[in-house]
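# whatever this is, show me its structure:
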Amino acid sequence: MSEPSSKACFDAKAFLKTLTSRPGVYRMIGTDDKVLYVGKAKNLKRRVSSYFTRALNLRIQRMVVQIERIEVTVTHTEAEALILENNLIKSLKPRYNVLLRDDKSYPYIYLSTDQPFPALSFRRGSRKGGGRYFGPYPSAGSTRETLQLLQKLFPVRQCEEGFFRNRSRACLQYQIKRCSAPCVGLISETDYREDVRHAELFLDGKTSTVVDALVARMEAASAALAFEQAALYRDQIKLLNRIQERQYVSGERGDLDIVAVALQAGTACVQVFFIRAGRNLGNKAFFPTIPAGAEAGAVLSAFVAQYYLEKAVPAEIILSHAGEDQTLLEQVLGEQAGRRVRISHRLRGERARWLQMALNNAELALKARLASRIDMQGRLERLQQALGLDESPSRMECFDISHTRGEKTVASCVVFNAEGPLKSDYRRFNIDGITPGDDYAAMRQALERRYTRIKKGEVALPDILFIDGGKGQLSTAHEILVELGIAGLTLVGVAKGPDRKAGMEQLFLFGDSTPIILPADSPALHLVQQIRDEAHRFAITGHRQRRARSRKTSVLEALPGIGPKRRQRLLKQFGGLQELTRAGVEDIARVDGVSLKLARLIYQAFHEES
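Prediction:
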């Protein structure tokens, strides 16, 4: 379809004669009332005139010839125009603007300081009410990682209030030394408050103060001959020092964000490193939609406006490229934060090195995106939309149970990340001590073993936990997670649909009675099916191997007088169990270390078994 000419669609000269020179926002509108572009201006007449009175790049020329009318909104100041522009871009999503799709609220760590025994928890969204908030963190995963780290350092409870108030005995958190059990009075309020104070100091970046306090307590415990307690303080100090070496940014003690952009093949990646109280909280990649021919500075300016307006703003933002309207952005963000906000891009020394690292990360993430965005990234984004998640999941786990009439039950755990199956993190669990065929008990045992390790910090916590089953299995999983004090992940049951046909699966989110039924051609459903089928395959393989080992070795293992070395010697001599079962008594007795009496026992065992 050919594009209409600007003369036929829009009389620019007549419009410009009526246009004010005051600050405001303009909206360029094309056919079918579709907004093409939203912009702001200190002087509306001068800014809009520039689209029709000077040479423009090809991208702007293509936009201008589609204009049918222009609407303006006059504001008191340019700062007001910037805020209005940002809101209109988010709501209208114009084709020729840079669009940041990832507009969610970021997670924080919340400390309920208004309670006798405060709790640490994962929070997202509004930060109203009592207590303290620490963050924001770049992702749910980095927030949970910090919460796990805090439990190692300071045994402050992380359970929900309802769970805390209804305990009659200490939970698993106390048993694995991740909580001091204030719920049943195993710690005084004074001692508990001291742990809370240390956790606050750590989150504020005052690790040295915490270390000094722990050193004093260690020395006091040692002087009182409480060597076991002194050793605990010593271990805390060692861990804190290692964390400080790993997390602190050289020469920094304040709050700042490092923002770098990479452009390639019409795609942009913006990488943000979050530094809070001198600590590197991690980084996150964003992939805004950009118009053709967009330049790095323009992309960064649009990103900063859309990302930071109406959010917590650090004291300083470092950019990889000079952005447009830098002074205006500093003014508006400073007014929003109630203090000065500095935006800079020309750096030296250590800061330049960190900025280069952010730029390298942006380039690497962009290359990975271009290589795989058609497949895995697209399916993850569709899954995010289907489940109503705040962010695209970066790590997912799925559990399945396999057995034959209750024999040799095996549970599987498979892990997927943004690149697909993460086979190095796959795990199997041999299930024992349950009623044969009790899948609920098997799932409970597997989840308890897996997520106890996660609570100890040995394994990363996933964003989504898939359970192969319906509401019953889902409830069992939720009970285990509550018992372990694990929150912040999405729990999904994958139930087979009518006639157990592929494409008819029902997804149950815990707490929702109505299942999510996706179309058979949905990329999100295909991803769930792949994860579920991989868990099923891994469980069946493990079960078959366990059953085969049992049937091959149980006969020899049950015989008295045959230990591991003699058993190995027999199998090597005959080239395997199958040939051993065919051997006669005399043949077996020829093996070194096997008497004629023992050979008869072996022979009889095999033939009675058969």
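# only C-alpha atoms for contact and neighbour calcs from this point on.
Will do.
# please identify which helix or strand holds the nearest residue to Gly542 once chain neighbours are set aside.
In space, and not counting its chain neighbours, Gly542 is closest to Val410: 6.4 Å by CA to CA, 6 or more residues apart in numbering. Val410 belongs to strand 407-417 when assigned by DSSP states H and E.
# following up with a second sequence; could you model it the same way so I can compare the two?
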Amino acid sequence: MSGFDIQSFLKSLTRRPGVYRMYDSESALLYVGKARNLKNRVSSYFRARGLNAKTVALVSRIDHIDITVTASEAEALILEQTLIKQHRPPYNILLKDDKSYPYVHLSQHEFPLLAYRRGKRRKDGRYFGPYPSSAAVRETLNHLQRLFRLRNCEDSYFNHRSRPCLQYEIQRCSAPCVGLISAEDYHRDIVRSEKFLEGKSTELIRELQTAMEEASANLEFETAAELRDRTEFLRQIQEQQRVESGSHNSDVWVIVNWQATTCLQRLTFRQGRLTNSQSFFPGNPAGDSDEELLTGFLEQFYLNDHSGEGTPDVLIADIDTDLTAPLLAVLQERGSRMKHQRGQRGDSRQWLAMATENARTAIQSRLSGMQAAAGKLDKVAELLKLKETPKRIECFDISHSQGEATYASCVVYTADGLDKSRYRRFSIRGVTAGDDYAALEDAVRRHLTRLLEQNDLPGLLLIDGGKGQVGRIRQVLEELQITSVVLLGISKGTTRKSGWEYLWFASDRTPLIPDAHHEGFRLLQHVRDEAHRFAITGHRKQRAKKRSESELETLPGVGPKRRRELLLHFGSLRNMRGAPRDEFEKVPGISTALAAKIFATLHGEEQE
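Predicted coordinates:
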């Protein structure tokens, strides 16, 4: 695992139900999980012992964790399945099947059928759900048949009955197929069933409670226990599913100011199902009001196509409709029919409350991480005995393969943690292949020259290297007359093992060998490792690009058209190498000067 501060994260984690998403250092989704208690569940991954090999491998790759708070565990389960089917994380196995969610279906008929359905909703009628499991749906239908005696046979069977079936005999059906119940009375039971499935049947719960009390008073304890269990189960299944409601595509936005931090939270609903949750922490240099800030952000978000799920049908945000009118007008010209709702009632109101809860959770996690990061910088100052705590650490590393595709990286650590927006890569050219000292000097000089002009120097400059590299960079600082930056090198010790590194000050002849468990030292290791990772990534991309190029593509002054003419004239690169210089002048579009350049490049000669 990278430098993810799990202890600070866990301290701020809520105990409410929800979904957690684990990402690696490249922000690739590793695993999606649900929890009844997020704090307890996520904490279980970081126990000192008792983890299996798969979990250990997963934890070692975690860079950060995102949280989405839900209203219930059932909602968490449905959101978890949605995210797994959408992203297919490599460490999720059990829920990768493509089964859809189970529903209760009420058909369109004079005597409607109440049945279990899974899959696409092709049949007419009303669908209730989804439910967390097929067992819950079947149990629901079982209880509804006991309560309301609704039919459970298909229309083909229902239309050909001449006498009641066994379901009537065991009091699970009122036998509408043979006219033993009127359409009016059956419709009354259907209405009651719909109210119950919509979560509005509190009268039914009270009725069962009354019956339970009467049974208990009559010493019918088994009946009372059965009624008690049924009442409890009915309460469980009538819980309204806020994760899915209707078929609209909606984006829900809230802005929350808490503890001097502003968070914009977006919940994405597609086909009525919650599919994504995002937190944004924008700056507000102009001091705009919350409504103005949110409106400006929405305009940039949708007009610049930052929405990965497309433009929604409904934008739900509690801001003045006049503020969103220009945005909706522009989107309408582009073919979108997005409407704005303030979300003051119904599901929209509940979704806004859910978004607000997620925003507060995101702020809490962010503040906790910022406090931990600032504390680590204090530990670095303590380790190095600095007079002031550095506000920013910048670390440089070099990566190449036998001098090929040399890249330098610069990563940045601030009081907010790793600041990836300030990461930089430097392609090294004009330096002898394999000369790490010169490559490092070139990158640092270019970087510090720019920062010096901007008056934005770091507090600590960390170099992945020993005394030699530090001495070379010290000369750069002296040439640029920079005295406010602390220069430090970190190198492998004699054992070449992690935890046994040396720290080199520019003015010292002997290294500092710190305690391997010191928190400041561990931060320096983490920043160095991040710089190494970032440099290797750039180097590998450049090397792959270079090796994938044909030598023809590197010829000076030769584009696609001239390259095609050269191949038509010579037939192959081998024939070009064996041709005399004046032969190149015969190719259409190739001048005498360009022919000389091409000939020199093919034969490794210096151009005059």
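# can you calculate the TM-score here?
Remark: TM-score between the superposed chains equals 0.33 [TM-score structural alignment, normalised by the length of the second structure]; 225 aligned residues with a CA RMSD of 3.8 Å.
# re earlier: ok, how many other residues are close to the residue nearest to Gly542 of the first structure?
The local packing of Val410 of the first structure (other CA atoms under 10 Å) involves 28 other residues.
# surely Leu267 of the second structure is within a helix?
No - looking at Leu267 of the second structure with DSSP: H, G, I helix; E, B strand; the rest coil, it is strand, so not inside a helix.
# ok, now how distant is it from Leu79 of the second structure?
12 Å (CA to CA, to the nearest Å).
# find residues that contact each of the two.
Shared contacts of Leu267 of the second structure and Leu79 (CA atoms under 8 Å, 6 or more residues apart in numbering): 274-275.
# quick one on the thing from earlier: how about the strand holding Val410 of the first structure: buried residues?
Buried positions in strand 407-417 of the first structure, judged by neighbour count with 16 or more other CA atoms under 10 Å: 408-417.
# elements contacting that strand?
strand 395-404, strand 427-430, helix 439-455, helix 523-558 (3 or more CA pairs under 8 Å, 6 or more residues apart in numbering; DSSP states H and E).
# got the angle between it and strand 395-404?
Counting by axes from the mean of the first three to the mean of the last three CA atoms, to 10 degrees, strand 407-417 of the first structure points 160 degrees away from the direction of strand 395-404.
# for the stretch 301-450 of the second structure, which segments are assigned as strands?
314-317, 339-341, 392-401, 404-414, 417-418, 424-427 (DSSP state E, counting those that start in this stretch).
# which strands and helices sit next to the helix or strand containing Val494 of the first structure?
Following DSSP H and E, one finds Val494 of the first structure within strand 490-495. On a contact count with 3+ CA pairs under 8 Å, 6+ apart, strand 490-495 of the first structure meets strand 464-468, helix 471-484, strand 506-509.
# now the angle between helix 471-484 and that strand, please.
Going by the same axes, to 10 degrees, strand 490-495 of the first structure makes 160 degrees with helix 471-484.
# circling back to that earlier point, figure out which of the strands of the stretch 301-450 of the second structure is closest to Leu114 of the second structure.
Shortest separation from Leu114 of the second structure across these is recorded for strand 314-317, at 31.6 Å, computed as CA to CA.
# same for the closest one, what does it pack against?
Against strand 314-317 of the second structure (3+ CA pairs under 8 Å, 6+ apart) you get strand 250-258, strand 339-341, helix 346-384.
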